[in-house]
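Engineer: Mind looking at a prediction? Sequence and model below.
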Amino acid sequence: MNAGIYNPVACYDPKKAVEKARLDERYKSLVFLWFEWKKLDHEYSAASLRVHKRIETVLSTIHHEHLNLGNAHGFLEAYRMLGYSDGTVKRDLNDIVACVNYWCKLGKVAHNPYPAIKSQLTPKKHNNKGRFTANERAIIIQSLGVNAYRDLVQFLFMTGLRPEEAIPLTWGDINFKKGLMQINKTYSKGDLRHNTKQGKKGKIVHRAYRLDKSQTDFLLRPSWEESALNEIDNALVFPSPKGTYINWGNFNKRIWKPLLTDLVALNKIRKYLKPYCMRHTAITNMIKRGDRINVIAAQVGTSIEMITKTYLISNDWWIDDDTGLDLSSYSDYISEYSK
C-alpha cells in the first residue's frame, strides 16, 4: 500500500469480518437482547420480576423463527397462542420495548418493531369508572360482616385513598394531635415501596392527609383506641386475618367480586363496579360537600386537572344524582379545563 493512500482490500481482515457478522446476527435475536439487557444493573420491583419470569418462559417456549426482530408479528401471534390475554401481552411488551430501545440507543439495533404491534392488542376494558350511592356503600359495608376487610373498605370509602396506600398504613403514620396521616409507602402484589404513586425512580414523594372528625372517630373507636393512641410504629392499621399485609388481589377475587355479583343479582346495588370505584365515590362526596378542588387533589394524591376533567366536566358522571347538586362554585375550573 502506497503511503497516504487507503486500500480497503489490504486492510480487510476476514476473521474480524466473520466475527462482526456473527455479532450483528445475534443482535437480531430478542432472546440475546433480553438476557444481555437483564445483565445490566437494574433495580426491579417484585412485580416486575414476576413479569420478567413470564417473559423468559415465553422466550424459551416460542419457536426461534418468531424471536427474530424481523418477525414481530409472528412473535405476537405465537405469544397469543400460548393462551395469554391481550392485557397480559401488552404489559409484557412494555418491558420488551424498553429492552430493545436500550440497544437502539447504543446503535446495536436499527429499529424497534415491538411498539407497532401493541396497536393490534385489544385488552379487556375494566369497568373502573363509576360511583356508589350512599345506600349502596352502606349495604356493601354491612354485607362484608365484621372483619379486617370491612374496616379497610369503610376507610377507603371515607378517605379516597388508593388501596395500595391504605394497606401498609401503620399507627405510627398517624398523628392524632395534629390530625394528620402520612401517606409514605405503598404495598402491591407483594412489593412494599417507601414511595407513593406520584414518586418515580430517584424521586420520593410523600404527602400528608388531614383527617376530619368522622375519620378520626373511626380510627379511635374503642376496639382500636389502645393501639391508636400508643401509635405503635410498626403495627398495621389494617392487618390481614394472619396479621400481615392484606393481599388486595385475593380480596378482589375471593370476596369483592362474588359479594357484589350477588348484590347485583338481588337488586341491592345497581351494577358491578371495581373496588377502585370506592375512590371515585369518596372524591365525588368531597365535591358534593363543596371542598376546594386543590384541597381534594392534595388529599388524594392527584392533579387538579384530573379531578376537574373526571368528575366535573363529564356529562354523565352525575346523571343519577338526586340530591339537587350545585356545581356552580366550580365553574372556574370547569371553564379552564373544558378548553
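Structural biologist: Everything's here; your move.
Engineer: alpha carbons only for contacts and neighbour counts from here, please
Structural biologist: Will do.
Engineer: Name the helix or strand for Val18, please.
Structural biologist: Secondary structure assignment for Val18, by DSSP states H and E: helix 14-26.
Engineer: just how off-centre is that helix within its chain?
Structural biologist: Put simply, helix 14-26 sits 43 Å off its chain's centre (Cα atoms, centre = their mean, to the nearest Å).
Engineer: what's downstream of that helix, the next helix or strand?
Structural biologist: Scanning onward from helix 14-26 (DSSP H and E), the first element met is helix 30-38.
Engineer: What are the buried residues along that next one?
Structural biologist: With burial defined by 16 or more other Cα atoms under 10 Å, the residues of helix 30-38 counted as buried are 30-31, 33-34, 37.
Engineer: what helices or strands is that helix leaning on?
Structural biologist: If contacts are counted by 3 or more Cα pairs under 8 Å, 6 or more residues apart in numbering; DSSP states H and E, helix 30-38 sits against helix 86-105.
Engineer: and the comparison structure, right after this:
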Amino acid sequence: MHPFNKDEILKILDNAKGNLYYFIYIMLCTGMRPGEIISLTWNDINFEKKRIAVDKTTVRGKIGNVKTQSSVRYVDIIPALEKKLKSLQELNISDTYLFISNYKKPFYSHIVIAKRFKKLLFDINIKDRNLYNLRHTFASSMITAGHNILWISQMLGHKDISITMKVYARFVKEDDEKRIENLSKIVLNF
C-alpha cells in the first residue's frame, strides 16, 4: 500500500484525460474499487440524496456481486465529486453506464484503465503503483484529515471499523495542539 501524496495527486489530475480523469477522480473521492466503478450506471447516481448505490462489480465482462455483503453500500457524493459527475454526465454518450469503452460498450474489466493509469504515471515520472492505490489514497487522506473513521469505513465497504483501522491505523495522527485540546474535553463520570 503506497498512497499518493498531494503533489502526486495534483500532477496526476493535471495530466489525466478523458475517462481516465473521471475514473481517477471518482476513486479519489469515494475509495470505491475499480470493478465497482466500471459497473456504475447513471441509475446508481442519486444527485438529490447525494449518494451512489454500490451493489455490483465487473470481473471478466461479467457484472456480478460486490466483493462481500458489507460491500453493498451507499457512497456519499462530496460537493467536488458532484460537479465532476455532472460534467461527466454532460459529456457521456451512454445513457446507461458512466464509463464505456471505445467500442461503445461497458468495460470488460478495469485492466484497460489500469494500463492507461500505469502509462500516465510513467509519462509524468511518478513512481509506479497500481490503480488500487487511489483507494488507499482516499482512505489515508480522509483519516489524516481527521474525518470520522466510521464514515470512512462505510465508504470503503468494510464490514466494520476494525478492518479499516487494521489497514490504515498508521495514518491516524494527531498533533500536540489537537491532543491537548481533546484532553481538556475529557470529563470523568465517577
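Structural biologist: Arrived safely. Bear in mind that the values here come from a model prediction, so they are computed numbers and not experimental data.
Engineer: The helix holding Val18 of the first structure corresponds to what range in the second structure?
Structural biologist: Mapping helix 14-26 of the first structure onto the second structure (TM-score structural alignment) gives no aligned residues.
Engineer: Could you measure from the equivalent of Arg289 of the first structure over in the second structure over to Leu85 of the second structure?
Structural biologist: When the two structures are superposed using TM-score structural alignment, Arg289 of the first structure falls opposite Ala145 in the second structure. Ala145 of the second structure sits 24 Å away from Leu85 of the second structure, taking Cα to Cα, to the nearest Å as the criterion.
Engineer: circling back: and the angle from the helix holding Val18 of the first structure to helix 30-38?
Structural biologist: Taking axes from the mean of the first three to the mean of the last three Cα atoms, to 10 degrees, one finds that helix 14-26 of the first structure is oriented at 90 degrees with respect to helix 30-38.
Engineer: Let me see the ranges of the helices in the second structure.
Structural biologist: In the second structure, helices defined by DSSP state H lie at 6-15, 18-30, 34-38, 79-91, 111-123, 133-144, 149-156, 161-168, 176-183, listed in chain order.
Engineer: Make JSON lines out of the buried residues of helix 30-38 of the first structure and add distance to Ile232 of the first structure.
Structural biologist: Written out in JSON lines, the entries for the buried residues of helix 30-38 of the first structure read as follows (distance: Cα to Cα, whole Å):
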{"residue": "Leu30", "distance to Ile232 of the first structure": "50"}
{"residue": "Val31", "distance to Ile232 of the first structure": "49"}
{"residue": "Leu33", "distance to Ile232 of the first structure": "48"}
{"residue": "Trp34", "distance to Ile232 of the first structure": "45"}
{"residue": "Trp37", "distance to Ile232 of the first structure": "43"}
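Engineer: Among the residues you listed, find me the one that's closest to Pro115 of the first structure.
Structural biologist: When the buried residues of helix 30-38 of the first structure are compared for distance to Pro115 of the first structure (Cα to Cα), Leu30 wins out at 14.0 Å.
Engineer: coming back round to it: how about the helices of the second structure in a markdown table, adding mean neighbour count?
Structural biologist: Below are these laid out as a markdown table (neighbours: other Cα atoms under 10 Å):
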| stretch | mean neighbour count |
| --- | --- |
| helix 6-15 | 14 |
| helix 18-30 | 20 |
| helix 34-38 | 23 |
| helix 79-91 | 14 |
| helix 111-123 | 16 |
| helix 133-144 | 22 |
| helix 149-156 | 19 |
| helix 161-168 | 15 |
| helix 176-183 | 10 |
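Engineer: Figure out which of the ones you listed is closest to Phe47 of the second structure.
Structural biologist: When the helices of the second structure are ranked by proximity to Phe47 of the second structure, the top entry is helix 79-91, at 7.4 Å, counting by Cα to Cα.
Engineer: Can you name every helix or strand that that closest one contacts?
Structural biologist: helix 18-30.
Engineer: redo that, cut-off 10 Å
Structural biologist: Where contact means 3 or more Cα pairs under 10 Å, 6 or more residues apart in numbering; DSSP states H and E, helix 79-91 of the second structure is packed against helix 18-30, strand 45-46.
Engineer: Ala169 of the second structure: which of the ones you listed is closest?
Structural biologist: Each of these was scored for nearness to Ala169 of the second structure using Cα to Cα, and the closest is helix 18-30 (18.7 Å).
Engineer: what's the offset of that closest one from the middle of its chain?
Structural biologist: 8 Å.
Engineer: Does the match of Arg289 of the first structure touch Ile152 like I think?
Structural biologist: No. Shown here, Ala145 of the second structure and Ile152 do not form a contact pair, counting by Cα atoms under 10 Å, at 11.3 Å.
Engineer: overlap in contacts of those two?
Structural biologist: When contacts are counted by Cα atoms under 10 Å, 6 or more residues apart in numbering, Ala145 of the second structure and Ile152 have Ala139 as shared neighbours.
Engineer: re the thing from before, as TSV, the helices of the second structure with distance to Asn46 of the second structure would be great.
Structural biologist: Formatted as TSV, the entries for those read as follows, by distance: least, Cα to Cα, whole Å:
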stretch	distance to Asn46 of the second structure
helix 6-15	25
helix 18-30	14
helix 34-38	15
helix 79-91	10
helix 111-123	25
helix 133-144	21
helix 149-156	16
helix 161-168	26
helix 176-183	36
